[in-house]
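Engineer: Compute the structure for the input listed below.
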Amino acid sequence: MDTALRRSGNGPLNGIIVADFSRVLAGPYATMMLADLGATVIKVESPGGDDTRLWRPPQRDGEATYYLSINRNKFDIVLDFTDEDDLAVAAELARLADVVVENFKPGGLRRFGLDYDTVVKTNPAVIYSSVTGFGAGNPQPGYDLLIQGLSGFMSLTGDAEGSPYRAGVAIFDVMTGLHTTIGILAALQHRMASGEGQQVETNLLSSAMSGLVNQASAFIAGGVVPHRMGNEHPSLYPYQPMPTGDGELIIACGNDRQFAMLAAGVGRAEWLEDERFNTAVPRNAHRRELEPLLIEALSHKSAQEWYELLTASGLPCAPINTVQEGVELAQKMGLEPVVEVTTGDRTIPTVRNPIRMSATPVTYDYAPPALGQDSDAVRAWLAQLTERSAERPASQGPGAEA
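Structural biologist: Take a look at the predicted model:
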């Protein structure tokens, strides 16, 4: 492998080549996960660049922080698919890759000969991952906000008597990215055992259905249509933010033992003798009777005071932090949430990958790339691989010796 594109460390995906034809969030999030685990990811952008390069503010030195959040550890090449020479480079990259990831509208790459049916003819061992909004048979474009509305998620979010709200993060894009990563890793394992490649398909709406978990099951298995309850939980109480003498405190009683901790912690042991409150099902049914008693008990201290006191007793609870306070808390707890990644004289602080591996740790080799910064290096590297690919059995996978 050209040393200019070499990854450091011994990540579990070292030597795996990923052709990343995706943009915006779900696809790039998945390919960053693969890159963090050691894969060599080639991000292919149009001359105009990934849409998220223009999604600012916020920004850092003129670069959109949105783009910076999901493109670490990648090499970048600009290719115009309407240009014959550039399209030939894209086709060669797809031919030599172990994994291809794309999130064009269904069939969008067919006219360029970069669709699965075409790529697999010259690269039979390829893992070809397609991310769409609504599945391969539905051509409409998918954005997370649309999925939050269409899936039913927004009908569950917000005050009971108020308007539906979207989540503050594109949760189904991120979830689909994770599902895509899982599918690719499973397909790579299958190829290792059998030599066979395959197509991996994910879509935002299916990921949303899966991600609605108990709320989707309430309808599918229970015939109940869930509805907005503000911050309350349909099956547990208390499991929500509660007012205190100063600020709100999130209390999460997932079982009767934790409710006993709460009752003892706020000095209301008599609740444990009350058949309305001492076990989960009646407590849930009588939440409106317990609520004013709990609010009164919590009114004697601030949220921070209760947090320190109740956490010490083992009760799951938390104040409501800003993002800044959340990062600072993670730092205080030794989780090292921020990692700086450097390419040349350019250093970008990014969020640490959440996966910790004892034998094959995540590596942070390259800052999110500038548009086209590796175009020459990638072309030279592809030329090297092209020369060697004829000597490699197809069952090994194109990147097996890279």
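
Engineer: going forward, measure contacts and count neighbours with C-alpha atoms only.
Structural biologist: OK.

Engineer: if I look at the closest residue to residue 218 other than its chain neighbours, how far off is residue 164?
Structural biologist: Closest residue in space to residue 218, ignoring its immediate chain neighbours: residue 224 at 5.3 Å, by Cα to Cα, 6 or more residues apart in numbering. Noted for residue 224: a distance of 19 Å to residue 164, by Cα to Cα, to the nearest Å.

Engineer: this one next, for a side-by-side:
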Amino acid sequence: MLDDLFVLELASVLAGPSAGQFFAELGATVVKVENPKTGGDVTRRWRAPGAEQEGEQNDRSAYFCCCNHGKRSIALDLSTERGQDVLHDLTREADVALASYRPGTAKALGADYDTLSAVNPDLIYGHVTGYGPERKRAGYDAVIQAESGFMHLNGDPDGPPTKLPVALMDVLAAHQLKEGLLVALLNRERGGGGAYVSVSLFQAAVSGLANQATNWLVGGHRPQRMGSAHPNIAPYGTAYPTASGPPVVLAVGTDRQFEALCEVLGLPDLADNPNFSTNTARTGHREALNRVLEARIGQFECDALLEALHERSVPAGVVRDIPAVFEQSTAEAMMINPDEDLAGLRQVAFPHPDDGSSSLLPPPHYAEHTASVLRERLDCSQERVDALARENVVDR
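Structural biologist: Coordinates of the predicted model:
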């Protein structure tokens, strides 16, 4: 789909690399530029306990594999003049550059938008920062979760603020970055030229507050921790134990769905109770409603209850652990190279026959493609590659 697109990835960790993998899945050539002084992307060494790999080149952690399929790795020292020259030569060939430098750092490395766009005016430059291009403060997901309100809202009402179990702020920023880059590419196709696309983790997080933000901004309601409950809907999100199997979670968004739920549970009069007959009434009497539902749902076998709820189009599901998630066919279909040891999760959720995902390269070893990229993209001779390596400009 995007076979002619050449992407330079100067980003690390999760947000920028996720955008790079997105383009790789759509067929683009994505070259990941890594720092020889640090041994490449720091996530190469972010391993869960017991996840150590054997072998000499133990540099592809599960974390790294989640967002680096389909890429080529080149190790290039941008603190050197010759390293910057190589980057600029590659930039002349590039369509998109992805960066996650703190403001000010990129300029010292010759990798900022002004420098690279002077080399290639048609370049689209996607920049992920912590707090915006004017603030030099580094952004880390856990801190952003705290400062954007997510930790305050997450957890039980009587428990402490709790971080979400994934780096969701990075994930949100990656989606916004992809959207901005695609719009910029479309604009360039229409004659608009290159562009600077800036996304920050903090702004992505605040925009992700959605209804929790407008509950405060519009309604003056100060959101608080509610466990799994929803501030605007009931019953929605709470897990109810069953007589067998995992807990059931309901997502009842309409009064008609609540009526159907009550019929399935054998409690038809509950839907006529003025305390529960409308969503507004149910949110106002949430605790009383939960007591009734918990007692009744606890009498049902899990599978039988789910089948009955699905037949009546009542939104419901079960709480699954991660292994159980990937027993579902829909989740299995999202896996990259599911038969390989280094399988990952698709960033493109809509499989396309021409998106290149079926033949994606595995996540690259550090500096695995330095020599081949220099030869193929810049027509470097082997002698020049050897000279750059001797001068510590590149690793290979």
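
Engineer: that older thread, which one's more surrounded, residue 224 and residue 164 of the first structure?
Structural biologist: Using other Cα atoms under 10 Å as the criterion, residue 224 of the first structure and residue 164 rank with residue 164 on top: 18 against 12.

Engineer: That one: what's it in contact with?
Structural biologist: Listed by Cα atoms under 8 Å, 6 or more residues apart in numbering, the contact partners of residue 164 of the first structure are 154, 155, 156, 157, 158, 228.

Engineer: Name the SS class of the counterpart of the last one in the second structure, please.
Structural biologist: Meaning residue 228 of the first structure. Here residue 228 of the first structure is matched to residue 225 in the second structure, going by TM-score structural alignment. The assignment at residue 225 of the second structure comes out as coil when based on DSSP: H, G, I helix; E, B strand; the rest coil.

Engineer: can you count the residues close to residue 165 of the second structure?
Structural biologist: For residue 165 of the second structure, using other Cα under 10 Å, the count is 7.

Engineer: returning to that earlier point: apart from its chain neighbours, what residue comes closest to the match of residue 228 of the first structure?
Structural biologist: Residue 225 of the second structure sits nearest to residue 153 (Cα to Cα, 6+ apart), 4.4 Å away.

Engineer: Need the counterpart of the one you found in the first structure.
Structural biologist: That one, residue 153 of the second structure, aligns with residue 156 by TM-score structural alignment.

Engineer: got JSON lines for the contacts of residue 164 of the first structure, with neighbour count and distance to residue 194 of the first structure too?
Structural biologist: JSON lines is the format used below for those (neighbours: other Cα atoms under 10 Å; distance: Cα to Cα, whole Å):
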{"residue": "154", "neighbour count": "20", "distance to residue 194 of the first structure": "43"}
{"residue": "155", "neighbour count": "19", "distance to residue 194 of the first structure": "45"}
{"residue": "156", "neighbour count": "21", "distance to residue 194 of the first structure": "44"}
{"residue": "157", "neighbour count": "20", "distance to residue 194 of the first structure": "45"}
{"residue": "158", "neighbour count": "18", "distance to residue 194 of the first structure": "49"}
{"residue": "228", "neighbour count": "21", "distance to residue 194 of the first structure": "48"}
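
Engineer: Quick one: these as TSV, columns for secondary structure too.
Structural biologist: Shown next, in TSV, are these (three-state DSSP):
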residue	secondary structure
154	helix
155	helix
156	helix
157	coil
158	coil
228	coil
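
Engineer: check contacts around the residue nearest to residue 225 of the second structure.
Structural biologist: 161, 223, 224, 225, 226.

Engineer: swap the cut-off to 7 Å and go again
Structural biologist: Contacts for residue 153 of the second structure (Cα atoms under 7 Å, 6 or more residues apart in numbering) come out as 223, 224, 225.

Engineer: measure the second one to residue 112 of the second structure for me?
Structural biologist: The one in question is residue 224 of the second structure. Separation of residue 224 of the second structure from residue 112 of the second structure (Cα to Cα) stands at 41 Å.

Engineer: So for those two, which sits in the more crowded spot?
Structural biologist: Using other Cα under 10 Å as the criterion, residue 224 of the second structure and residue 112 rank with residue 112 on top: 19 against 15.

Engineer: counterpart of the more buried one in the first structure?
Structural biologist: Alignment note (TM-score structural alignment): residue 112 of the second structure maps to residue 115 of the first structure.

Engineer: Let me see the contact set for its match.
Structural biologist: residue 109.

Engineer: how many neighbours does residue 236 of the first structure have?
Structural biologist: Per other Cα under 10 Å, the neighbour tally for residue 236 of the first structure reads 18.

Engineer: The nearest residue to it once chain neighbours are set aside: which element?
Structural biologist: Nearest residue to residue 236 of the first structure in three dimensions, chain neighbours excluded: residue 284, at 5.9 Å (Cα to Cα, 6+ apart). Using DSSP states H and E, residue 284 of the first structure sits within helix 280-285.

Engineer: again, but for residue 237 of the second structure
Structural biologist: Counting by DSSP H and E, residue 237 of the second structure is found in strand 236-240.

Engineer: Against which helices or strands is that strand packed?
Structural biologist: Contacts defined by 3 or more Cα pairs under 7 Å, 6 or more residues apart in numbering; DSSP states H and E place strand 236-240 of the second structure against strand 248-251.

Engineer: what does the strand it packs on rub up against?
Structural biologist: Here strand 248-251 of the second structure makes contact (Cα under 7 Å, 6+ apart) with 235-242, 315-319.

Engineer: Now for residue 374 of the first structure: which residues touch it?
Structural biologist: By Cα under 7 Å, 6+ apart, the contact set of residue 374 of the first structure is 75, 76, 77.

Engineer: Neighbour-wise, which one of those residues leads?
Structural biologist: Within those, residue 75 tops the neighbour count with 27 neighbours, counted by other Cα under 10 Å.

Engineer: could you say which helix or strand contains whatever residue of the second structure lines up with that residue?
Structural biologist: Here residue 75 of the first structure is matched to residue 72 in the second structure, going by TM-score structural alignment. In the assignment (DSSP H and E), residue 72 of the second structure maps to strand 71-76.

Engineer: which residues touch that strand?
Structural biologist: With Cα under 7 Å, 6+ apart, strand 71-76 of the second structure has contacts from 24, 30-36, 83, 361, 363-370, 393-396.
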